[in-house]
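> Mind folding the following:
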Amino acid sequence: MINKRAGSVAAIFAASALLLGGCAANETGATDGGTTDDSSSLTGTLVGAGASSQQSAQEAWVAAFQGTNPEVTVEYDPSGSGAGRDTFIAGGAAFAGSDRAFNDEEVAAGEFGACVPEAGIVEIPAYVSPIAVIFNLEGVDSLNLDAATIAGIFAGTITNWNDEAIASQNEDAELPDLAITPVHRADDSGTTENFTGYLFEAAGEVWTEEPDGVWPFESGEAAQGTSGVVDAVTNGTGTIGYADASRAGDLGTVAVKVGEEYVPFSPEAAAAIVDASAFVEGRGEGDLAIELDRATDASGVYPVVLVSYLIACVEYQEAADAELVKAYFEYIISEEGQQAAAEAAGSAPISDQLRERATAAVELIS
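Predicted coordinates:
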């Protein structure tokens, strides 16, 4: 998949500024997530890059962490999951945020620039959020759709809002005779990979493309990043897209059919599927990649979910990087850090069971 990633590492390095580099660089007073601690011995700059889905959470984490560690600057560039993984591989960031874990082939290659060769990586599912199917249709605030209908819309086989497949599930909705404009990510995106993973597993008879971070069709409208998709859906007519639920705003949203019920997105419903899923087998001690069961028919579960990872080295070439990453990750997975993300982004705090595994993983960083 590396050869399919949008953008180049060189373009990433040439970016004029990191979005969050200064958003809280000078916040040394009290914050919602912590208070000033002048006794903190941490100092330096910590650079991360990756998933735009984490943007709101990262803003909250950065502000709180810098509030308790006033001599530390955390810079996080929400350039997208694929770009973040590329940057981490190239050694341009000490950690990455990604809406998918590295796959087996990438892990086996062991090519991570900031890490001691073959030392391995830590991957922690620290940000759990539903992916909202968002739309802009005048007079309609919500819709009920099953997986096959969602797949047909995004595959381009269902092209009009008053199609019987949509109307039969929404008898009370006034659906116009209007063309549907599906909007997808233009960049290599973990959100796309999670979304297409749901379509492939839950509606494989309609969606035959393997899950991938790169959108498989040329039809529809492409937009860069989460913000681009939200803007395109908001500013269009008859548009539909997918985005981290924290960015849904006032757009219409879809309740997804699971079993015999339609389940709207919520942090609780998203968390339910994560705790019911297994870890990927054959990974290192600190690699907590999860194999999600997206075809479940369990009651109250929302299967269109994004599990976004924090990725770091088990062993860094620079001790300063290890110290800062370890401290930052410890804060993020703490109850305080998870609550800060929930308040800022509507994400689902990880369970105590997952926190125990994540804490052990972070302890490996050196």
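> use CA for all of it now, contacts and neighbours both
OK.
> Past the strand ranked longest in the chain, which element shows up next along the chain?
If you go by DSSP state E, the chain has its longest strand at strand 121-136. As assigned by DSSP states H and E, the chain's next helix or strand after strand 121-136 is strand 142-145.
> list the helices and strands that following strand packs on?
Counting contacts by 3 or more C-alpha pairs under 8 Å, 6 or more residues apart in numbering; DSSP states H and E, strand 142-145 packs against strand 252-258.
> Tell me the helices and strands packed up against the helix or strand following the strand it packs on.
Elements were assigned by DSSP H and E; along the chain past strand 252-258, the next helix or strand is strand 261-263. Contact analysis of strand 261-263 by 3+ C-alpha pairs under 8 Å, 6+ apart lists strand 252-258 as its packing neighbours.
> next up, for comparison:
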Amino acid sequence: MRKNLLTRSVAVLSGVAMLTALAACGDNTAAPTGDASSNTASGETISGEFKGAGASSQQAAVEAWVAGYTAQNPDAQIGYDPSGSGAGVSTFLTGATAWAGSDAALSTEEVEQSKSVCANGTSAFDIPVYISPIAVVFNLEGISGEGKTLNMDASTLAKIFDGKITTWNDPAIQDQNPDVELPDTPITVVHRSDKSGTTKNFLSYFVDAAPNDWQYELGENWPNEVGQGAKGTSGVISTVQQADGTIGYADASQAGQLGTVAVKVGDEYVAYSAEAAAKVVDASPADETATEPNRVVVKLDHNTTEAGAYPIVLVSYDIACPAYEDANTAKFVKSWLTYVVSEEGQQTAADAAGNAPLSDTMREKVMASIDAIETE
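This is a model prediction of the structure:
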């Protein structure tokens, strides 16, 4: 799951530079560079300049998708700003991007707001495109390192992130790791400082699995004053790497050389993996509150006891309109999302980011939403 960080960094800088160049192409429209083309699903190519923004968790996957998509559509220029889920959705709702990536499903208010940017009286929809475990990462001298794990249950994790457990050799941690000699190093919690769908997904695990130890309302902003904040997934990882005794959370594709927590599920401790994350998603029901047309939202079962399932999972969505004022933008979005959720697109992302590809059942659901995008 670990990939070359230098390669990613170059790709990210290229994407940000492209976004700057595309800044004049707002209003959910494209700046055509030639004749508008049909959906690549019909064998034709797409041309134009298109922008997306949002979840930093999708960063490595989007880089891979852009490379794969533009190989098939060389006249398409795509920029993605990994500004975070909240920022990406806000940008989309101004009409400045064709689509958004978000680690949180749309709120009722956001669905209503989207009517001002989607055409023909329609509202935006969200579909899963990226499934990945959220790794609880730590940096502890002599203990951490790539492949190194510590066992913890939901209650212990909730208490750590709420500042109730403050040293690494606390009995609650030591008792679950009897073969490890833990130091009395103070624990420093690192959390997202920006509005984040990753935060919401992470904290929803505490809400469901440790309700007696986590009393905060669920949201995309960090709810307490414990520890220190860092912007974006890369900011959390960088901050954890810099100091001994730190602990944080991030999309597992960016865990790198840090130690990670194996989470208690039933009577066993399960380390993160794409396969373990997929088990939870496929076993989870649909969110029945997402009733608007074309929305596909998963309600994760954080209390699963299924063997080998990892319960701290991020389901990241792409957000788009069923209709756009600009026909070329509509054709691009339909073509882009078709590629992203295809077997080829999902495997391309998995190779780059180590996420779990969508199951055939989930793909069938989301393709019904994508097929509903109006292109004429």
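> mean per-residue distance, the longest strand of the first structure to the second structure?
Compared with the second structure after fitting, strand 121-136 of the first structure deviates on average by 0.6 Å (mean C-alpha distance after the TM-score superposition for the first structure).
> In the second structure, point out the residues matching that strand.
Here strand 121-136 of the first structure aligns to the second structure at residues 124-139, judged by TM-score structural alignment.
> Stretch 71-89 of the first structure now?
Counting by TM-score structural alignment, stretch 71-89 of the first structure corresponds to 75-93 in the second structure.
> now that stretch: how far from the chain's centre is it?
13 Å (C-alpha atoms, centre = their mean, to the nearest Å).
> Quick check: buried residues in it?
75-93 (16 or more other C-alpha atoms under 10 Å).
> In the first structure, what range does stretch 317-324 of the second structure match?
With TM-score structural alignment as the criterion, stretch 317-324 of the second structure aligns to 309-316.
> And for the equivalent of Ala271 of the second structure over in the first structure, the neighbour number?
Under the alignment by TM-score structural alignment, Ala271 of the second structure pairs with Pro264 in the first structure. By the criterion of other C-alpha atoms under 10 Å, Pro264 of the first structure has 20 neighbours.
> wait, what's in contact with the residue lying closest to Pro264 of the first structure once chain neighbours are set aside?
Spatially, and ignoring its direct neighbours in sequence, Pro264 of the first structure is nearest to Ala255 (4.0 Å; C-alpha to C-alpha, 6 or more residues apart in numbering). By C-alpha atoms under 8 Å, 6 or more residues apart in numbering, the residues touching Ala255 of the first structure are Ser142, Leu143, Asn144, Leu145, Tyr262, Val263, Pro264, Phe265.
> and these as TSV, adding distance to Phe135 of the first structure?
Shown next, in TSV, are the contacts of Ala255 of the first structure (distance: C-alpha to C-alpha, whole Å):
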residue	distance to Phe135 of the first structure
Ser142	9
Leu143	9
Asn144	12
Leu145	12
Tyr262	17
Val263	17
Pro264	14
Phe265	14
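> follow-up on the earlier one: in helices, which of the buried residues of stretch 75-93 of the second structure appear?
Under the assignment DSSP state H, these contribute Ser85, Gly86, Ala87, Gly88, Val89, Ser90, Thr91, Phe92 to helices.
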